[in-house]
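**Q** Sequence first, predicted coordinates after that:
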Amino acid sequence: MTQINRRKLFGLGAASVAAVGAGAIATNALMEGTQPAAAASTSDPLPFYGEHQAGIVTPAQDRLHFVSFDVITKKRDELIDMLQEWTASAARMTQGKDSGTFGAVGGAIEAPPDDTGEALGLPASGLTITIGFGPSLFDDRFGLAAKKPGALADLPKFPGEDLLPEISGGDICVQACAHDPQVAVHAVRNLARIGFGKVSVRWSQLGFGRTSSTSRAQSTARNLMGFKDGTNNLKLEDASMLKQQLWVAPGDGPAWMSGGSYMVTRKIRMNIETWDRTSLSEQQQIFGRDKGEGAPLGKKHEFDELDFAAKNPDGTPVIAIDAHVRLAHPSTHGNAHLLRRGYNYVDGSDGLGRLDAGLFFIAYQRDPRKQFVPVQMELSRKDPLNEYIKHVSSGLFACPPGLRDAGDYWGRTLFA
C-alpha cells in the first residue's frame, strides 16, 4: 500500500489534538466538545489511537466489512497474543501500510507473506477498525466472568423476529469501515489470517451506502426503501449528548469499559418487492416523513421539528400514532438516543427470485438495556413497517475504550 506523508497525517483536522509517542496519534477532541480529526479526502488515513475507538463517531464511510469470530483456542495467553498482534496490524493498515512488517512481498519467498496483497497500491481510504467483545467471551474459558458488564446482558426476544443463530452472536466482532470496499475486506481478511487457529469466522456481512450520518458535515443517507434514514441521529458534534448517551462513564460498570460503548447489530431483511408495490402515500404514512425531502409530515424541510400534536382537518394526527418516526422518537423512551452507523446490503437473491436485501443496523450506546431494548420493543410491537421487514440476525458487543499509544492493545484493560 502507499506510504503516508507524515505531515498530512498529523494535519488531518484543525481541531485535532495530536501527540507523537512511539508513532501514536492521540486525540481527546470528543470529550472536549470539538470535532475530532477528519481525513482531508476519502483516500487519506484517520488516527488509530485516541481516547475512544475510531469507527464510532468517525464520519461514516461508505463501505463496511463486519465479521464476528468465535474463539477456538482454550489458552488465555494465546488469545492475548492474538489481540496484541491484531492491534499492531490494525494500526498499520489504518495508516495505509501492509498488515505485517515484511508486507506482501518483502519477506522470505519460501514463506507465506505477512500481508495478503490485495490492497497493494491502494491508499488508506479512511479505514477504521473497531473491536467489540460479545457476552459469550465471558464464560469460564478465560477467567473473565467476573468482568462481564451488566449492560452486556443478552437481548430479550422481540416480537416477530426470526433470528438465525448461525449469523448471530459471537465472541469477538470487528467492524472495518472504509471508502474503498477492497480496503475494508483486506483489513478483515488479514485479521482472520493472523487469528488462524485461535479464532474462526462465525459470520460476516458486507455493507454499502451508509444509512446514517454521524457528522453534520454529512448529508442524510437513504435506505433501500428510498427514505432518508437517521435524520436525528447523534452526531460527533453533540459533545454533551455523546457524554450522556454514548460513552460508558466511570461507575457505570466494570472499570475496563470506561470510555467505551456498547454495539448492537441487527440484520434486517426487507420485503423489497412488496414495499415497491405500496403506494407513496402509505409509505410516507408508515415512516411519518415525506420521501423526497425527508421532512416530517406537515412540514417542509428535513430538520424541521416534529409536531406530534398537529391534526388533519378531520381530526386525525398528521403523523400517525403508529408512525415509525413517532415510535422511535426519544420522547417515547425517556430521552433514549442511539448513535446509528448502519449500511445497506444486498446478498444476491433467494430461490424465489426475490432480492435478499435490507439494512445491516449498527447502533452504539451507553447502555442497551436503557436505550436499544425499549426502543426496539416498542417498534416490534406497534410499527406497521414490520409488515415489510424481518430481523434475521442479532449481535451485542462491548467495545472497549480507545488505545493510548503503540504500547497499548485491544483488551489490555479487560485482561489486566
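**A** Structure received.
**Q** can we go C-alpha only for contacts and neighbour counts from here?
**A** Noted.
**Q** how about stretch 341-349: buried residues?
**A** For stretch 341-349, burial by neighbour count (16 or more other Cα atoms under 10 Å) applies to 341-346.
**Q** scratch that, stretch 138-152 is what I was asking about
**A** Applying 16+ other Cα under 10 Å to stretch 138-152 flags 138, 148-149, 151-152 as buried.
**Q** Now distance to Pro330 and secondary structure too, for the residues you listed, in a markdown table please.
**A** Shown next, in a markdown table, are the buried residues of stretch 138-152 (distance: Cα to Cα, whole Å; DSSP: H, G, I helix; E, B strand; the rest coil):
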| residue | distance to Pro330 | secondary structure |
| --- | --- | --- |
| Phe138 | 32 | helix |
| Lys148 | 28 | coil |
| Pro149 | 24 | coil |
| Ala151 | 20 | helix |
| Leu152 | 22 | helix |
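**Q** ok, Arg222 - contacts?
**A** 210-212, 228-229 (Cα atoms under 8 Å, 6 or more residues apart in numbering).
**Q** Alongside the first one, take a look at this:
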Amino acid sequence: MSSKSVPSRRNLLGAALGAAAAGAAGYAVAHETGHAGGSPAAARTQEPVPFYGARQAGIATPAQDRLAFAAFDITATDAESVQVMLGTWAAAAAQMTRGLPVGADDRNTQSPPVDTGEAEGLGPARLTVTVGFGPTFFDERFGLSHHRPAALADLPTLPGDGSLQPERSGGDLCVQACADDPTVAFHVIRNFARLARGTAVIRWSQLGFGRTSSTSQAQQTERNLMGFKDGTRNIKSESGTDMADYVWVGKETDQSWMRDGSYLVARRIRMLIESWDTDSLADQQNVFGRFRTSGAPLTGHGEFDTPDLNAKGRDGQPVIPAGAHIRLASPSSNNGQKILRRGYSYTDGIDATTGLLDAGLFFLAYQKDPRKQFVPIQTRLGRQDNLNEYIRHTGSALFAVPPGLKGAGDWWGKSLFA
C-alpha cells in the first residue's frame, strides 16, 4: 500500500468530528422528538449554557451547585493522538451541555453503548465543561514548549505547602464540569476518561458540593463547612471592568493563543473541622474577621459592608485582627489584586489514619496572571492567616485555560498544533 493511501490521523480526526456532529444532530432530533410532552424528566430540563463562544463557559458563568473535576496525565507519545482526543472531547461536550448523550443513537446492541447512560433524562442542568493545560503539557513530548505562556510558570513552594500530596497535585490537562445535578457533572468526567483511553488517564479527581462563592450579583453568598459565608467580596461576573482587569487574559500576554482565556489555580484545602468545632464563637469570628450569622465584617452590620481595616477597639487593638482572613485576603492588603473564586465544599469520607473527617474546601480561582495574583496573596495568607491553625493544603495545580471554541470542529488548543 502506498503512503498516499494511508489515512493520516489528522484526516481521521476530521472524519471523527464530522461523524460526531452529524450523529449529534440526528440524535438531537430523535431524542427531543421522542421526549416531547410533560414528562418529569422534561420538567427538570433547563435552558443549556451555550458551549461555543469567545470564552469558555464555567468561568464567568454563575456558579452551579455541583462540581466534578479531574486532572489527566497524557500517556500517548504522539501529538496527533492528543488532537484526536481533544477533538473527541469537544464534540462530546457540545452534546452533553445540551442534555444529550455522547454520540449518535445506539442501534447496535451487540456493542458497548456509546454513552454510559447515567445522565439520560436529567437535562442540561446548566452544565459547563471547562478545559485547561498544565505546565507539563508544554514539555518536549509534543513540540509545544515554545507555546508555553510565561504566566504558566510553576507555582513556587508556598508557606503552608508542607502537607501537599503529589498524587493530588499537577496534571497535563484539567476538566472542570459544573452543573446543578451531581450526576450530570460526573457524567462528563466518566465519559471523558472513557474517550481518552489509550491517550490519557486520570491523575486525580475531586467531587464538590455546595458552592462556596457567589460569582453573580443574583446569587446569595453560601457558607463553607466552617459555617461562615465565603467569598462575599468575590468578583462578580456582571463587573466587566473587574473581569477585564483581573480575570481575562488580554493583549499583555506573550502568547496570543491565550487571549480571552484565564489561569486556574486549584487547591484542595482540608479543614480540621473537629478542632474548629471546639473553638469559641468569638475566636472563630476573629479568625475570619466576620460575624458568623450575618456575614458582616466585625466593623459593620451588613454582609456587604466594606471592612474598616483601620478601626480600633477601646483597647487600642484592631477590631479586625491583624491575622484575620478577610484582612490578609483584602485587595487593599495585596496591591489591589483580586481573583475570581469558584470553590466548592468537599467530603471524602474518613482519614483512615486519624479517624477524622476528610472534608474541606476545593478552592478554584481564575485570574489573569498567577504570578501577580495568587502567589503573593497566598504567600501572605500562608505566613500570617489565623485560619492556618485549622486547615491543611493537600493538593495543588495550575492550568492555562484557553479561550472558547468557535463552533463544531474546533477544540481546545487547536491553534497550538497548526
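**A** On my side now, so go ahead. Please read these numbers as outputs of a predicted model, since none were measured by experiment.
**Q** After superposing, what score do the chains get?
**A** The TM-score (TM-score structural alignment, normalised by the length of the first structure) is 0.89; 379 aligned residues with a Cα RMSD of 1.5 Å.
**Q** picking that back up, pull out the buried residues from the contacts of Arg222 of the first structure.
**A** When neighbours are counted using 16+ other Cα under 10 Å, the contacts of Arg222 of the first structure contain these buried positions: 210-212, 228-229.
**Q** Return the subset of those residues lying in strands.
**A** Here DSSP state E is the test, and those give Arg210 as lying in strands.
**Q** What is the most widely separated pair among the buried ones among the contacts of Arg222 of the first structure?
**A** Longest distance between any two of those is 10.9 Å, between Arg210 and Lys228; criterion Cα to Cα.
**Q** what's the longest helix in the second structure?
**A** helix 9-34 (DSSP state H).
**Q** Can you point out the buried residues in it?
**A** Across helix 9-34 of the second structure, burial judged by 16+ other Cα under 10 Å covers 13, 16-17, 20-21, 23-24, 27-28, 31.
**Q** Can you show me the strands along the second structure?
**A** Going by DSSP E, the second structure shows strands at 66-74, 128-133, 173-179, 200-211, 262-271, 340-341, 344-350, 357-367, 391-401.
**Q** Tabulate those strands (JSON lines), appending distance to Asp277 of the second structure.
**A** Listed next are the strands of the second structure as JSON lines, based on distance: least, Cα to Cα, whole Å:
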{"stretch": "strand 66-74", "distance to Asp277 of the second structure": "25"}
{"stretch": "strand 128-133", "distance to Asp277 of the second structure": "35"}
{"stretch": "strand 173-179", "distance to Asp277 of the second structure": "30"}
{"stretch": "strand 200-211", "distance to Asp277 of the second structure": "20"}
{"stretch": "strand 262-271", "distance to Asp277 of the second structure": "11"}
{"stretch": "strand 340-341", "distance to Asp277 of the second structure": "25"}
{"stretch": "strand 344-350", "distance to Asp277 of the second structure": "16"}
{"stretch": "strand 357-367", "distance to Asp277 of the second structure": "12"}
{"stretch": "strand 391-401", "distance to Asp277 of the second structure": "13"}
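**Q** and of those, who's closest to Val319 of the second structure?
**A** Val319 of the second structure lies closest, by Cα to Cα, to one member of the strands of the second structure: strand 391-401, at 23.4 Å.
**Q** who does the closest one touch, helix- and strand-wise?
**A** Packed against strand 391-401 of the second structure by the contact rule (3 or more Cα pairs under 8 Å, 6 or more residues apart in numbering; DSSP states H and E) you find strand 128-133, strand 262-271.
**Q** just to revisit the earlier point, can you name the two of the buried residues of stretch 138-152 of the first structure that sit furthest apart?
**A** Pairwise distances among these were taken by Cα to Cα; the largest, 12.8 Å, belongs to Phe138 and Ala151.
**Q** Surely Met1 of the first structure is in contact with Ser99?
**A** No: Met1 of the first structure lies out of contact with Ser99 (Cα atoms under 8 Å); the separation is 9.7 Å.
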